[in-house]
Each structure stands twice: as structure tokens, then as C-alpha cells.
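**Student:** Curious how this folds, go ahead:
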Amino acid sequence: MIGKLSGTLLEKTPPQIVIDCHGVGYEVEVPMSTYYGLPALGAPVALLTQHVVREDAQLLYGFATAAERSAFRHLIKISGVGPRTALALLSGLSVAELAQAVTAQEARRLLKVPGIGSKTAERLLLELRGKLGSELGLPATQAGAAAAPANAEQADIEQALLALGYSEREAAAALKALPPAVGVSEGIRLALKALAR
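**Tutor:** Coordinates of the predicted model:
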């Protein structure tokens, strides 16, 4: 098993890169989150890797962080989710965003990733529940516990704001500014007032 590669970055053609390790060039596929953090060609680079053996190929996948590799390993264990889909997910969402989506059971966030349909999104939410977040070393707030609406009213207010075209970040900021026990209609009114400023 190849767990880590250290060497010189020879080629960058997303999603694939080539790392020269003492005269041997390893082709490694990386998520875009890792790709954007790579140094210039000819510079030293070190990546954690996952070696995948198939009937027709042996492939290496590289990651900048242990959390990314751990998430990738969880993803490829799910029926119907191969390495390509796992790379697409990690390219479209950070590990923290993926953990938040799983914790809050938000299929729509996963559906924004190309190649993820509603059945796959539902399977991901079911299979990953309880496996992302604390296991990846993320603090509870980063894993999504604090990001989820506190109650049904807040969830309804958030849905209304999203339906009106506000981003998740704007909706979350507006929810934080609301009084604790506000009703849905009053909450929407106050949130819209806050967002209009």
C-alpha cells in the first residue's frame, strides 16, 4: 500500500498530477481542493495517498490533508460511489461542508455537485451519518452541529430565505440575529429586514 508520496511536482493537468520520486514518476489524481494548493512545477510536494486496485488498473489518489483522505475512504466504501464520484464530491465541497450537509441531512447541497443525483445524495446522507465530523477531527461547530437550525421554526425560516434566492451563508447570518423564540412569519419579516440593510 502506498500511503504517502514526497518528491518533485513534474506535471499538473487537473485532476491528474505527476510526482517524481527519485526518478519514478507517479501519476496521482487529486481533488480540486488539493490541486489549488499545489506549488509550482519543479517544486517539492508531499501528498497523502490512497492506492486503489481494480481489475484493469492501479490508481493513486492524493490529498493535502488527512481529513480529505479519510473522507475519500468513507465515500468509496458506499455502494454506487466510486473514486471518481468521491473526487467530484471533494472538489465541490470541503470536508467541513460535506460534514455539515450530512449532519443537517441537506441533500440539496450534495445535488449541486456534478454527477450526484437524488438517489446517490440520499444514500450518501444515510451511509455517512455519524461517520464524518468528530471522526475527521473537526470541532463540533465545524462539523455542522452549530450550523443546523436550532428548531423547526428556524428551519422553516431558513427554507423561506433560500427559496427567495438568498445564499446559505446569508440565511445563516440572518438566523443568528433573530430572537430565540420568534415565530415563522415574524422571523421571516425580521430576517428580510436584516438582509435588506
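**Student:** going forward, measure contacts and count neighbours with C-alpha atoms only.
**Tutor:** Fine.
**Student:** can you give me the helices in the chain?
**Tutor:** Along the chain, counting by DSSP state H, helices occupy 32-35, 66-76, 83-92, 95-103, 107-111, 118-128, 140-143, 152-163, 168-176, 184-196.
**Student:** From the chain's centroid, how far away is the first one?
**Tutor:** Taking CA atoms, centre = their mean, to the nearest Å, one finds the center of helix 32-35 at 12 Å from the center of the full chain.
**Student:** Check the second one too.
**Tutor:** Distance of helix 66-76 from its chain centroid, counting by CA atoms, centre = their mean, is 10 Å.
**Student:** Quick one: residues in contact with it.
**Tutor:** 48-50, 62-63, 81-83, 86-87, 90, 95, 124, 128, 131-132, 136-137 (CA atoms under 8 Å, 6 or more residues apart in numbering).
**Student:** Kindly report the same for the last one.
**Tutor:** The contact list for helix 184-196 (CA under 8 Å, 6+ apart) reads 153-154, 156-157, 160-161, 170, 174-175, 177-178.
**Student:** Let's see this one next, to set against the first:
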Amino acid sequence: MIGRLRGTLIEKMSPEILIECHGVGYEVTMPMTSIYALPELNQQATLYTHFVVREDAQLLYGFANKVERKLFRLLIKVNGVGPKLALAILSGMSADQFVSCVVHDDLSTIVKIPGVGKKTAERLLIEMRDRLKDWQTDSTDALAHMMPSDVKQTSNFVSDAKGDAINALVSLGYSQQQADKAVKSVFTSDKSSEDLIRNALKAML
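**Tutor:** This is a model prediction of the structure:
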């Protein structure tokens, strides 16, 4: 089991990153809320990970903190929720925001997440309500209390920010049409792909 990685951040192709640890490059899929918190390329980064072994693949999911990983592990226990949908949920909102939706039975916000229909949203509210009874957020974990707009952004803009943002949203489960429309609605030439993804996700929720 791989539970934690610390190494040099080599690539960021949201929602995937490449991190080199002692000469080995690990491809890790992350929710956007965690990617926002990553340092610039070629800097040291620490990830908390969840390793999934399937018949056809071995997948490594990464998180900026233990709070997000804990919620991810609770989400994938819900009937009908796999890792991809759990990542989509954590990309659209922080762990604390999702917990708030569950506590307040906010069905309308949850159904806006790609892949979450009304029945799945209702199931999430019911099953997660029981699982979150003893939920406690580590108050020393700053990211869990940050809105995405509060997280420091990298100044390394990519050449095709719009295309990368659209591709990232499609990878998270949005349709090509939804992704195109959302990114175009927030696009300006001075924004990085991460800025566009963050703003597009906020606009859709």
C-alpha cells in the first residue's frame, strides 16, 4: 500500500500529475482542490495517497491532506460511487463544503456535479449522513478550510490554457459541450488552466 509520497513535482496535466520520488516517477490522479494547493513545477510536494488495484489497472489517487483522502475513502464506500465520481465531487467543492451539503440536505448543489443524478445525490445524502456523524476536521489543516480562490496560484501559465482546462473537465466527467461552455464563459487570456478550471467549476455549481 502506498500511503504517502514526497518528491519533486515534474508535470501537472490536470487532473493528473507526475511526481518523482527517489528516481521513480509516479502518475497520480488528484481532485482539483488538491491540485490548486500544489507548489510550482520542480518544487518539493507531499501527497497523501490511496492505491487501487483492479484487474486491468493499478491506480494511484493523491490528496493535499488527510482530510480530503478520508472523505474520498468514505465516498467510494457509497453504493454507485466509484473513484472517478468521488474525484469529481472533491474537484467541485472542498471537503468541508461537501460535509456542509450533507448536514443541510443540500440536494440541489450535489446534483450539479457531473455523474450525480437525483437518485445518486439522495443516496449520498442518506449514506454519508451516517458516515459523517463523527466527522472532525483537523483545524491545523489549512486547506480543508480554504475556498479554492484562497489557495495560492502558480504563475506558470501553459500555452493552451483553454484546451487544457476543457480536457480536465471532460476527464472529471463533464460532457464536451458542458466543458466548452463553462470554460468559454470564464475565459480570459491572462488565466492559467488551473484558474480556468477553478472558475468554471464554481460557475457550474
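**Student:** if we can go back for a sec, highest mean neighbour count out of the helices of the first structure?
**Tutor:** helix 95-103 (a mean of 23; mean count of other CA atoms under 10 Å).
**Student:** Which residue is the nearest non-sequential neighbour of Arg4 of the second structure?
**Tutor:** Spatial nearest neighbour of Arg4 of the second structure, chain neighbours left out: Tyr48 (4.5 Å); criterion: CA to CA, 6 or more residues apart in numbering.
**Student:** The one you found contacts Leu60, correct?
**Tutor:** No: taking contacts as CA atoms under 8 Å, Tyr48 of the second structure lies outside contact range of Leu60: 10.2 Å.
**Student:** who touches both of the two?
**Tutor:** The contact lists of Tyr48 of the second structure and Leu60 share no entry, where a contact means CA under 8 Å, 6+ apart.
**Student:** if we can go back for a sec, quick one: which of the helices of the first structure is nearest Arg54 of the first structure?
**Tutor:** Nearest to Arg54 of the first structure among the helices of the first structure is helix 83-92 (11.0 Å), distances taken as CA to CA.
**Student:** Quick check: the closest one compared with the second structure, mean distance?
**Tutor:** Once superposed with the second structure, the aligned residues differ from helix 83-92 of the first structure by a mean of 0.3 Å; criterion: mean CA distance after the TM-score superposition for the first structure.
**Student:** need the contact list for the residue nearest to Gln50 of the first structure when sequence neighbours are not counted.
**Tutor:** Nearest non-adjacent residue to Gln50 of the first structure, counting by CA to CA, 6+ apart: Tyr61, 5.2 Å away. Taking CA under 8 Å, 6+ apart, we find Tyr61 of the first structure in contact with 28-30, 49-52.
**Student:** Please apply the same query to Glu170 of the first structure.
**Tutor:** Neighbours of Glu170 of the first structure in contact, by CA under 8 Å, 6+ apart: Leu195.
**Student:** No further queries at this time; thank you.
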